[in-house]
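A.B. asks: pasted the sequence and its predicted model underneath.
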Amino acid sequence: MPDISTSPAIASLADIAAEARHWLLNVAAPLWSGTGRLEKGLFVERLTLDGRSDDAPRRLFVQARDVYSFGEIGRLGWQGPWRALCNSTVDYLLAHGKRADGLFIHSFTTDGTAHDTEADLYDQAFMLFCLAHASRALGRPELLDEADALMAALDKGWRHPAGGFAEKEKPRSTRHQNPHMHFFEAFSALYAISGKAAWKARAEEMAQLCRDRFIDSTTGALREYFTEDLAPAPGLEGQIIEPGHCFEWAWLFEGLARWGWADATAISDRLTAFGRTHGISATHDVAINEVTLDGTIHKPTARLWPQTERMKVALARLRRLNTMAEAEEARRAFRGLQLYFDMPVPGTWQDVLNPDGSFVSMPAPGSSLYHITCAMAELLDTVDGSKS
């Protein structure tokens, strides 16, 4: 591992790190911590183009993501009331979002009452992620006990015999890799924070599932959709690749490599290579939404979140490889992300870039704050030398 405190490649990113810190701490955090937040402890779901909250139900996974985001924003130096925000949201989710069976509901109304009480697999992954990070940020070890209890409920009824977890109460026509990616992320965080070997084993289980079932052995690309037995879904659906998810899994495998997992860097390299080769718009230098397994563009629009994943994996690879090429890739990804921040209300963002350079007119989704915060924290920690 290079000495990141003296690396010229990493030092070259100091200017964009300063921009990122200012925007996140001084522009975005004050807006999203206040506008539309309920006194009882729920963050806004989304903000309109003129910076107002609307009446969209408040999904549990967005609340869980925001707890993570404001914990990180506090760690990075924001002087706002991040501890109070995170504590009240976690407490509200535990008191009003947890069902009798130990799983969590999907969403709340705009006044904070239960809206959709079905359990979605994606939400459970993010609740685990939230509990892990909140435990560390807030100094609340009892939240790790809550994570153990949620995991016991999942193990009891949601394991799938073909591997991974079932999407039981919100069934879909195919199985998805995406919830399993976020279980990998949550399990990795829980191991890093608790030190418990069981969480490490669960993270490695998700990594193995990805390696053996989700990644195409020929191209190294990550498929999205599968049959019940985790064969690729039939027809075009089984050929769809999201470059952003290739980058996101690659970043997670970079973390696994630091544990000494033998295949991690090779898998990360292949996922990254496919995403960069086939998933970057030559016109706007942004990561697009979907291609097919042979690299053909399937959905040329570009959401905000793939730009953050492109940036994260470049930074992780920079720390491993210490090359100017990876530093330049991180810079390009950051500049691509900044396109989405050119807004009449600073601190909000666009979400979908069209191929002609225009944006789809829509509210700014609060779910994106997690992606943005994670990428900017990765950048700041890398440049500051606190992440090796």
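C.D. replies: All right, it came through fine.

A.B. asks: use CA for all of it now, contacts and neighbours both
C.D. replies: Fine.

A.B. asks: and residue 204, what element?
C.D. replies: Element membership for residue 204 (DSSP states H and E) is helix 197-209.

A.B. asks: what packs against that helix?
C.D. replies: helix 178-194 (3 or more C-alpha pairs under 8 Å, 6 or more residues apart in numbering; DSSP states H and E).

A.B. asks: want to compare, so here's the second one:
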Amino acid sequence: LLAKAKAPDGRPGFVFSLTPEGGVHDPLRDTYGHAFVLLALATVYSLDRDAQVRAEIDALLSFLDSQLRSPHGGFQEGLPPSMPRRQNPQMHLFEAMIACFDATHDLSFQNRAGDFFALFLANLYDKQTRVLGEYFEEDWSRIPPVSVEPGHLAEWVWLLKGFERITGCPTGRPRGELLASALRYRDATGCLIDEGDAEGNIRRHSRRLWPQSELAKAWIAQAESGEAGAADEARAALVLLERHYLSHPVAGGWYDQFDREGRSLVATIPASSFYHVLCAVTEAEQVLA
């Protein structure tokens, strides 16, 4: 990653994608992508505190601050900037800042995570409808009709628990509200669907794998907080994940998405889902075992 994707064209930051041969496929500096590079660097740094890796973390933060920070709060979509703005890159940067604090115990990462928590409360989360919007104007005003991805509601539950753990800032109320909202968007199988609206209606009846793993993580976070019955709900969510998605003819493989009739919509096994599966299993092992 550092050898091939970091500034191969002489410009700072990491390119979005590479060719199979290691050349530049897409030179976009994608904020969502940089969040995961930062998460990776934090994970590697936590292993052996390598000073070079810490320098890479600081260089990436400097790039984000100087090139991608938005005057309206949070960070642009990428370089070049694009619209609409999405909550998703901000969510994963929040995750990366929590991971950086865990790896370094540098208090500046508490402050950086706090900036994203403030953005969540002020702009991303609607306290009236108790849902998280996906798409926004430049100034974080919502783009109607509001799109809601219940998997992201669940993912924020887990992340807010992580923020509470590193700062002591209570997040129980928004966690409870987000989880209750997420649970409105389930089909007859008990799985979360892909997209709904702010009123709790289903917009897309398809259901991907990753929201189910995030629902399990949300319940695990609530179990860690001592919420009655949450551990049983987490185990039930993991059973659904196993039954519908992980019972695949390829050992260790998974189905990625089903339609409302339960037919598989994706013939391949997308690697992006592996992050979600592994994270859910890791959390379950730490909290439920």
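C.D. replies: In hand now; what should we look at? All values derive from a computational prediction rather than experimental measurement.

A.B. asks: now what about the TM-score between them?
C.D. replies: After superposition, the two chains reach a TM-score of 0.94 (TM-score structural alignment, normalised by the length of the second structure), with 286 aligned residues with a C-alpha RMSD of 1.5 Å.

A.B. asks: hang on, the earlier thing: beyond the helix holding residue 204 of the first structure, next helix or strand please.
C.D. replies: strand 225-226.

A.B. asks: what's that next one aligned against in the second structure?
C.D. replies: Aligned by TM-score structural alignment, strand 225-226 of the first structure falls on residues 135-136 of the second structure.

A.B. asks: distance of residue 168 of the second structure from residue 267 of the second structure?
C.D. replies: In this view, residue 168 of the second structure and residue 267 of the second structure are 44 Å apart by C-alpha to C-alpha, to the nearest Å.

A.B. asks: on that earlier part again, what's the mean distance for the match of strand 225-226 of the first structure versus the first structure?
C.D. replies: Stretch 135-136 of the second structure differs from its equivalent in the first structure by a mean of 0.5 Å after superposition (mean C-alpha distance after the TM-score superposition for the first structure).

A.B. asks: which stretches in the first structure count as strands?
C.D. replies: Secondary structure of the first structure (DSSP state E): strands at 46-47, 58-59, 107-108, 114-116, 175-176, 225-226, 240-241, 290-292, 297-299, 302-303, 352-353, 364-365.

A.B. asks: got TSV for the ones you listed, with mean neighbour count and distance to residue 276 of the first structure too?
C.D. replies: Formatted as TSV, these follow (neighbours: other C-alpha atoms under 10 Å; distance: least, C-alpha to C-alpha, whole Å):
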stretch	mean neighbour count	distance to residue 276 of the first structure
strand 46-47	25	30
strand 58-59	24	32
strand 107-108	23	35
strand 114-116	16	38
strand 175-176	22	22
strand 225-226	22	21
strand 240-241	28	12
strand 290-292	21	12
strand 297-299	17	13
strand 302-303	24	14
strand 352-353	22	18
strand 364-365	20	26
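
A.B. asks: of these, which is nearest residue 205 of the first structure?
C.D. replies: Across the strands of the first structure, the minimum distance to residue 205 of the first structure, taken as C-alpha to C-alpha, is reached by strand 175-176, at 16.1 Å.

A.B. asks: can you list the residues that contact that closest one?
C.D. replies: Strand 175-176 of the first structure is touched from outside by 166, 167, 224, 225, 226, 227, 228, 230, with contacts defined as C-alpha atoms under 8 Å, 6 or more residues apart in numbering.

A.B. asks: now these: which count as buried?
C.D. replies: Neighbour counting with 16 or more other C-alpha atoms under 10 Å marks 166, 167, 224, 225, 226, 228, 230 as buried within the contacts of strand 175-176 of the first structure.

A.B. asks: which one among these gets closest to residue 310 of the first structure?
C.D. replies: residue 224 (17.6 Å).

A.B. asks: how near is the closest one to residue 325 of the first structure?
C.D. replies: 29 Å.

A.B. asks: can you check residue 137 of the first structure too?
C.D. replies: From residue 137 of the first structure to residue 325 of the first structure the distance is 34 Å (C-alpha to C-alpha).

A.B. asks: between those two, point out the one with more neighbours.
C.D. replies: A count of neighbours by other C-alpha atoms under 10 Å puts residue 137 above the other of residue 137 of the first structure and residue 325, at 20 against 14.

A.B. asks: residue in the second structure matching the more buried one?
C.D. replies: In the second structure, residue 137 of the first structure lands on residue 47 (TM-score structural alignment).

A.B. asks: now do its match against residue 130 of the second structure, distance only.
C.D. replies: For residue 47 of the second structure, the distance to residue 130 of the second structure - C-alpha to C-alpha - is 38 Å.

A.B. asks: export the strands of the first structure as CSV, with columns for distance to residue 16 of the first structure.
C.D. replies: Compiled in CSV, the strands of the first structure are given as follows (distance: least, C-alpha to C-alpha, whole Å):
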stretch, distance to residue 16 of the first structure
strand 46-47, 26
strand 58-59, 32
strand 107-108, 36
strand 114-116, 41
strand 175-176, 35
strand 225-226, 36
strand 240-241, 30
strand 290-292, 28
strand 297-299, 29
strand 302-303, 21
strand 352-353, 22
strand 364-365, 23
